[in-house]
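**Student:** this one's structure only:
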C-alpha cells in the first residue's frame, strides 16, 4: 500500500508543480511552497498539527481564491514546527487560482501517513525539480535494493556486536550478576546512540532513512531484551541526528531534509525533534564529517563524460586533489570508493559500502580496489557484481555492483544474481574483480601476445565517410567497418584516409577527397577544444598508428567489438580500416579465430574484462594479452584451423540469407551451434580441460597456465602467436 500511496501523492504533486511552474516561471519558489504544503499535510497525518486544517482552508478558498495566500500564511504562522521543518518558515504562501486550488485540495486527500520516505524522495525530486527531468511516477529505486546494501554495511556488524553482548549478558546472569548484565546492555544502547552513518552523495536521503530504520529496529530488540531479561527499562536514544548526508545540489539537500524529517516523525516525537545533518558541499573536494559507517550511491558518470558533464576546470581540480591516486581513465564513482577506502584503512570508519556501475570490474576501475586489497589493510566482506537498479530521479534502468569493505584481511560473501532472479553465494577471499577463489588480477601480460591487438581509429567527424559507390581516388578512399557493421547491417561506406600525410601532400594526392574534408570536417573541427584536432582537420582524431602498422600487409585480420552482448570474433579483409570501438587483432590464422571463439576464451574474457551496463567489455590488455593460447601439435592445430574456417563459412552463408551476427547469436541456428560445440570440445581437449568443467576450474587452470607461460618468457622461451 505504501508504494501505491507514495506514487499517487508524488504524481499529484508533479501535476500541480508543472502547472504552477508554467504560470509563474519561478520553479524554485514553486518547489519550496509545495514542500511546505507537504510538511503541513504530513504533520497533520501524524498528529503534529490539527487534522483537516489544510483541507478545510483550501476547500473554502476554492470559492474565494483571493484570500487563499493570506489564510494559509496565518495557518503556517500558528503552527509550531519541530526540528527541521523550521527551515521552511520563511517560505511564503503562493496565491493560487481556482483550478490550482482544486488540484491542491486533491492533494490534501492523499493518505500522507502512509508515505514511504525511502521512495518518496526519488519521486519528489522528479515532481518538484526545477528541470522537470522526466514524467513522475514511473521510476524509483526499490526499497529492497537500498535495504540490501544497508544490511551489509550497518546491520550486519552491529548485530554481530549485539549477539556478543547477549552472550555476555546471559553469562553474567548465570553467575547471578544481574546489575552487571544490565550495565552491559545499557552500554550497547549507548554505542547504538553513538553510531553515525554518512552518505557522501545522499541525493534524496534513501540510504540514510533505511539506516535510521535499521538502528531503530535493533534498538527495539535491545530494549525488549533489557526489559524481559534484565527487568530494567531505558529511554530511546536512536534519532535522525545520527544520519549525515552530503550533496552538491542545494535543492536535493532540501528534499533529503524533508525525507529524513518524515522518517523522524514516523519514529515518534523524539525523532521529529532531532534533525539529520545534511551538508550542501562537494564531497570529493571537501572533508567528510566523522562517521562510523559510509553507505550510498554516488553519481553514475563514466570517464568519457567527466569533462563534458563537470567541466575542464573541475576535472583538473579533482585530478590535483587526488594526485593520481585514482587513474584518469577511472569512472567518477571510484573517487568516492578511494576516499571511503582511505578512511577505512586509516581506522576512521568501521565499514563502508557503495553502489557503483557494474563497470567497477573493468581494469581501470578495479585498479583502485586492487591497490587497497593488495596492502591488506582492508578486505571485501560483501560483493554483488551485477544487480538491477534504477538510477535515481532520472529513472534509468542500469546494472550496478555493490561492494562492502571492512578493515584488515578476511573472507567475504560474493553474491551472483542469476537469470530469473535467483542467487548463488560463494564464500572466500573476494578479489578486485568481485570473484571468489580465482585471483585473476595476478595474471601477467604475455610477450607472445603483445602488440597484436589495438583499438580502431576514431574519426572525429562523420564528414570523412563516403558511400561505397565512391571511387578509391589514388588509394586514399578505403573501406571501413565499425562494431555495428560487424554485428548488424553493414553501412556500406568508405572513408577518406590521409593518415601520415601533411596538409599539402593530402591536397596534392587526392584533391577531390581533400576538398570534401575542407567542406564537411574543417568547420566542425574548428570548434574543437584540442589544438591538434583543430589544426589537423584532414586527419582522423585518433589515427591509431600502432594498430595500422600491425595489421599492414595481412590479407585478413580478426576484429571484435569492445562492448557487445555476444563476444564474437570475425575476419575482415586486410584493406579495411577498423573504426573505434572495434578492436583489431593482427592474426590471420583460423586456428587463432577458433580458439578466440571458444567457450574457454569467452569465460576468460568475461571474467577479466568486466561489463558495461549489461554488455561484456573486451579489454585487450587483460582479455587478450594475458590469455594463454593452447600449445598444439601440428595435427590438432590444423583441425582447429579447419574449424575456424568452417565457422567463418557458416556465418557467411547465414549472412547471405539475411541473418545479422546479432541475430545468429540471439537464436543460433543448428549449423552454427554445431560448429561452436565442436570448437569448444576441441579447444577444451587442447588445454586438457574437461568440456563440462566449472567456470572456476577453467579460470584457475588458465591462470596457472598464464603464470607458467610468464615464467617461461622470463627464462627466454616465448611462444610467439605470430612469427617474427
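**Tutor:** In hand now; what should we look at? Bear in mind the structure is a predicted one, so any value in this text is a computation, not a measurement.
**Student:** make it CA atoms for all contacts and neighbour counts henceforth
**Tutor:** OK.
**Student:** so which bits of the helix or strand residue 707 falls within are buried?
**Tutor:** Residue 707 belongs to helix 695-714 when assigned by DSSP states H and E. Buried residues in helix 695-714, counted by 16 or more other Cα atoms under 10 Å: 698, 699, 700, 702, 703, 705, 706, 707, 709, 710.
**Student:** so what touches stretch 250-270?
**Tutor:** Where contact means Cα atoms under 8 Å, 6 or more residues apart in numbering, the residues beyond stretch 250-270 that reach it are 35, 39, 42-43, 46, 83-85, 117-118, 120-121, 124-125, 129, 202-205, 208-209, 239-240, 246-247, 271-276, 278-280.
**Student:** what about that stretch, distance to the chain center?
**Tutor:** Averaged C-alpha coordinates place stretch 250-270 at 26 Å from its chain's average position (Cα atoms, centre = their mean, to the nearest Å).
**Student:** and the helices in the stretch 501-650 of the chain, which stretches?
**Tutor:** Shown for the stretch 501-650 of the chain, the helices assigned by DSSP state H, counting those that start in this stretch span residues 503-509, 511-520, 522-525, 531-535, 545-551, 590-596, 599-609, 634-656.
**Student:** so which of these comes closest to residue 312?
**Tutor:** For the helices of the stretch 501-650 of the chain, the distance to residue 312 is smallest for helix 531-535, at 14.9 Å, taking Cα to Cα.
**Student:** buried residues in the closest one, which are they?
**Tutor:** For helix 531-535, the neighbour count (16+ other Cα under 10 Å) marks 533, 534 as buried.
**Student:** try stretch 285-293
**Tutor:** Counting neighbours by 16+ other Cα under 10 Å, stretch 285-293 gives 288, 291, 292, 293 as buried.
**Student:** which of those residues sits closest to residue 195?
**Tutor:** Nearest to residue 195 among those, counting by Cα to Cα, is residue 292 at 5.8 Å.
**Student:** correct me, but the closest one touches residue 196?
**Tutor:** Yes: counting by Cα atoms under 8 Å, residue 196 is a contact partner of residue 292 at 5.1 Å.
**Student:** inside helices: which ones of the contacts of stretch 250-270?
**Tutor:** 35, 39, 42-43, 117-118, 120-121, 124-125, 208-209, 271-273 (DSSP state H).
**Student:** want to compare, so here's the second one:
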C-alpha cells in the first residue's frame, strides 16, 4: 500500500465530491479503492448497495458503517449510527464495523469504535493529509500506548483536539486571554473527572450539556458553561441566580466546590460546531481511570503543540520520581512505620510527623513530584490509621473517625508557565480525592469530596528570582523537602534571560557560573534555603555537574554555604523514550546541610552505605581534580592534535587525493594521511595538504593547490578570532601545529559511552593527528595498556566530562591527573605483552576491513579481543591492590584515594 498514492486518491475524491463528480452514495466505494481494497470486494458491495436503494446505510463488514448526511447533520448521523449498535451484541457483533462514517460533502466524521477516538479534523478536504487515521480499517493499527497510560493518552489527545477547536472558534483568545484559556481548560477537566468519580452526580456535567446546550452549532454552549462555573463557586443555592446563573436547573443541580478553582470570573470562550462535538466526546471518556501522577504532564502538552507527537513520553517517570523521594524522606517514614508496629502511641507520632511535612518543587511543571509525594505520604498515613483501627477493634474500643492531617496546601511549587501551575493544582485535587476514597475504605466517617480545600501553594513565577521562603514558609515544627527535575541547559543553550538568572543567583561569585549548567542555580538556591531552614533537597539532573571542569566550580561554592551531598544515584540513561531525551545521562543527588547522618550511593541494582559522597558522587575524600600541565604519575607528555582552521580546503578525501596525484605526481610530498576521532574509529581514510615553508613554491605552482590556499586565506581573514585572522597570511600551514615527525599513540577525543574500553592505537611517522585526537609521540608500548584499561575509562568517564552521552577525553584533566602506582621494569614488560596481545587480537579484523568502532561495539566485539582486555584489566588492577576490583565503584574509590595521596587536596 503506497501512502503517496493513498493521499493522491483521497485528494481526488474530495475534489470530485466538491464538484459533484462523486455522489455521497459512491463516496464509501471510492474510499475503499483509495486504500487499495480488492476490486472484487468493492464490486460485490456496490452490487449489494446500488444507487437509489431506499436503505442508504452501507455496511462493509468488520470495517465501516456509512451513512450520508444532509448539510450540517453529520454529527447527528454518527450519533444515530452509534445508537443503532446498542443492544443485540451491537458493537460486539461478529461483523460489527470498526468505523462509523458520515459526510455531507463538506463536513466529515469517522468514529473509531474500538478506541473511541474521533479525528482531529472535521472537513473532508483535510482527509488526505490525515489518511493514517483510517488505516486501522485496512489492517494497519496506529500507535498503541502502554496499557497503564491508555486512558491518559486518549484523554490527552481528545483534549488537544478540543483545545485547538476552541482556538479556531476564538481567534486571538490564546494571545489575549492566555490565563483565561488555561483556567477554562482546567475547570472543564475537573468537571469531567468529578462526574465520573462520585464528586458530582454520575454524568451530571455531560447530561447538562446535552440538555441545555442543544444547538448543534454550539451557539448556546458558552452560556451553559458560564452557568455551571458560577454555580460551582456559590455555596448557597438561593444566591446563584443573583450571581448570574440563568438556568434554575443548573443552579439546583451543581454542588459547591470551593478550593479557589472557580473563584475568579474569567472569560469563557465561544463554541462552534466542532468544539461542542469534541467536548461531548471528551466527556464520554472514562475519567475515573486517569492517573493523576502522569495525567498532568500529558494535559500540559495540550497547550504545547511541539510536545504532542508522543503523548505519554514528556513527563518524569514514576520510578525516577521515587528514586528522588524514597531516600530523601519516604524511606525514613517507612522505617518509622515498621518500628512502630502495632503501637498506637508510636503510630500516632508518625501520623503527627507526616502532617508537618512540607514538599516544595521549585521547578514543578504540572506537579508530578508533588502528586507522587502526596500520594505516598497518604498511603503511609492510611496504613498507620489501619493499624490503629485494628488494635482498637481487638480491644473493643470505640473506633475514631480518621481524618487526614496531610493538606494539599502543604505542597508548594513554582513554575513560569501558567497552565502548568493550574494543571498541578487540578492534579493535586484529583489525587486528594482518590486518596480520600482509599481512606474511606477503613474509615467510618470518610472525608467529604466537597468542598475542596484550597490548593493555593502553586505559584507562577521564576524560582531563581523569587524568595523561596515567600513560597514555602518554614516553622520550627515542620520538615521541608525540596524536590524536582529543574532544566539542565549548558551554557551554549541558555537564553539571555537564563544568563541573567545565573548572574543573579551567583551575584556574590561572579566568576563561577560561566561554565556551569543552568541547573546549578537550583543547587545553589537549595543550599541557601537549607542553611536558613534546615530543608533537604534532591534533584534529577545531568551528570555533567559532577564531572570535569564543573566540579571545582560548584563544589567549593556549595561547601561554603554549609551543604553536602547526602546520597546519589549513579549515572543512568534517561528512561523516557522521547527523542529529545535520548542523549541525556542523569543522576539523582541529595543535598543537605552538613551533618553526621548516614550517606548512601545507589545504583540500579543496589544501595551502598557510604562514608562520604564526594563531588564526583563516589565514596571517596572530598577532593576535586583540577587541570594539570604534566602527568601526576610521570607518564610521557601528551599533545592535542593540530588544528587546521581551513574551512576544509586543506583536507582531501581519497578520490580528491588520487585525482591530484594523477595530474601532479610531484605533489606527493605535500600530502599526508590525517586522523581525528572519526577517521581513526570508523576507518575513514582522509588526507591533508601538509606544506612546509620551503615547499610553498612547489605548492603554489600547482593550480588546484594554489586555489585551495587562496580559499583558506579568504576564510581565515573573515574570522572574528584575531589569531585565526592573522594566519590568513600563511594559508599553506595549519593554524595550530603541534605535530612531530615521529610515530605516536593516538587517543580519540570523543568516544561512545557504550564502549567498555577506550580504543587507542599506534600510527606511523608522517601521519598527522587533528585536534579531535591526542597524540603521545614515541610512546612506549606499555602506555597503550594503561590507556586501554578499564581503570582509565572509568577515570575518563568521571573526571573528563561528556559530549551528550559520549566520553570526552582531555589531556590536562584526564591523562595528566590519572593516578598510577610506580611501575617496575618487569611490570612494564608485562604490560607491553598485554598491549601486543590486544593489538594481535585486533589485527585480522582490521586487515579484513573492520573498523575500530566495530571492534569496540559491545554487540560485535570479538571474543578474543574481549578476553585480551579482561586479561589486561586483571593484571593492571593487581598492580594497584593485589587483586581485581569488584566493580567500577571500588575502582573509583581507590583511584580518588590514590589521587589524594599524590596531589594536594583542594578543600573548601
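**Tutor:** Nice, thanks for sending it over. Computed from a predicted model, the values in this text were never measured in an experiment.
**Student:** I'd like the next helix or strand past the strand ranked longest in structure 2.
**Tutor:** Longest strand in structure 2, counting residues (DSSP state E): strand 563-573. Sequence-wise, the next helix or strand downstream of strand 563-573 of structure 2 (DSSP H and E) is strand 585-593.
**Student:** circling back to that earlier point, any chance of TSV for the helices of the stretch 501-650 of structure 1, columns distance to residue 670 of structure 1?
**Tutor:** Shown next, in TSV, are these (distance: least, Cα to Cα, whole Å):
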stretch	distance to residue 670 of structure 1
helix 503-509	50
helix 511-520	46
helix 522-525	48
helix 531-535	49
helix 545-551	33
helix 590-596	18
helix 599-609	17
helix 634-656	11
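**Student:** quick one, which of these is packed in tightest?
**Tutor:** helix 590-596 (a mean of 24; mean count of other Cα atoms under 10 Å).
**Student:** show me what contacts residue 503 of structure 1?
**Tutor:** Counted by Cα under 8 Å, 6+ apart, residue 503 of structure 1 has contacts 536, 538.
**Student:** and it, how close does it get to residue 168 of structure 1?
**Tutor:** Here residue 503 of structure 1 is placed at a distance of 82 Å from residue 168 of structure 1 (Cα to Cα, to the nearest Å).
**Student:** ok, the ones in helices among the contacts of stretch 250-270 of structure 1 vs residue 630 of structure 1, which is closest?
**Tutor:** For these, the nearest to residue 630 of structure 1 is residue 208 (51.9 Å; Cα to Cα).
**Student:** what's the nearest residue to that closest one if we skip its chain neighbours?
**Tutor:** Closest residue in space to residue 208 of structure 1, ignoring its immediate chain neighbours: residue 243 at 5.9 Å, by Cα to Cα, 6 or more residues apart in numbering.
**Student:** surely the one you found meets residue 212?
**Tutor:** Yes: here residue 243 of structure 1 reaches residue 212: they are 7.0 Å apart, a contact under Cα under 8 Å.
**Student:** spit out the residues that contact residue 292 and residue 196 of structure 1 alike.
**Tutor:** Common neighbours of residue 292 of structure 1 and residue 196 (Cα under 8 Å, 6+ apart) do not exist.
**Student:** nearest spatial neighbour of residue 476 of structure 1, skipping sequence neighbours?
**Tutor:** residue 497 is the one closest to residue 476 of structure 1 (Cα to Cα, 6+ apart), at 5.3 Å.
**Student:** again with residue 329 of structure 2
**Tutor:** Nearest non-adjacent residue to residue 329 of structure 2, counting by Cα to Cα, 6+ apart: residue 481, 7.7 Å away.
**Student:** the one you found maps to what in structure 1?
**Tutor:** Counting by TM-score structural alignment, residue 481 of structure 2 lines up with residue 293 in structure 1.
**Student:** from residue 200 of structure 1, how far off is its match?
**Tutor:** 11 Å.
**Student:** just the buried ones among the ones in helices among the contacts of stretch 250-270 of structure 1, please.
**Tutor:** By 16+ other Cα under 10 Å, those give 35, 39, 42-43, 117-118, 120-121, 124-125, 208-209, 271-273 as buried.
**Student:** which one of those residues is nearest to residue 507 of structure 1?
**Tutor:** Of these, the one sitting nearest to residue 507 of structure 1 (Cα to Cα) turns out to be residue 125, at 55.0 Å.
**Student:** name the nearest residue to the closest one, sequence neighbours excluded.
**Tutor:** Closest to residue 125 of structure 1 by Cα to Cα, 6+ apart is residue 393, at 6.1 Å.
**Student:** what of residue 84 of structure 1?
**Tutor:** residue 275 (5.6 Å).
**Student:** same deal with residue 461 of structure 1?
**Tutor:** Spatial nearest neighbour of residue 461 of structure 1, chain neighbours left out: residue 521 (6.0 Å); criterion: Cα to Cα, 6+ apart.
**Student:** surely residue 542 of structure 2 meets residue 581?
**Tutor:** No: contact between residue 542 of structure 2 and residue 581 fails when scored by Cα under 8 Å: they sit 11.1 Å apart.
**Student:** so who does the counterpart of residue 413 of structure 1 in structure 2 touch?
**Tutor:** Here residue 413 of structure 1 is matched to residue 600 in structure 2, going by TM-score structural alignment. By Cα under 8 Å, 6+ apart, the contact list for residue 600 of structure 2 reads 566, 567, 568, 607, 608, 609, 610, 611, 612, 613.
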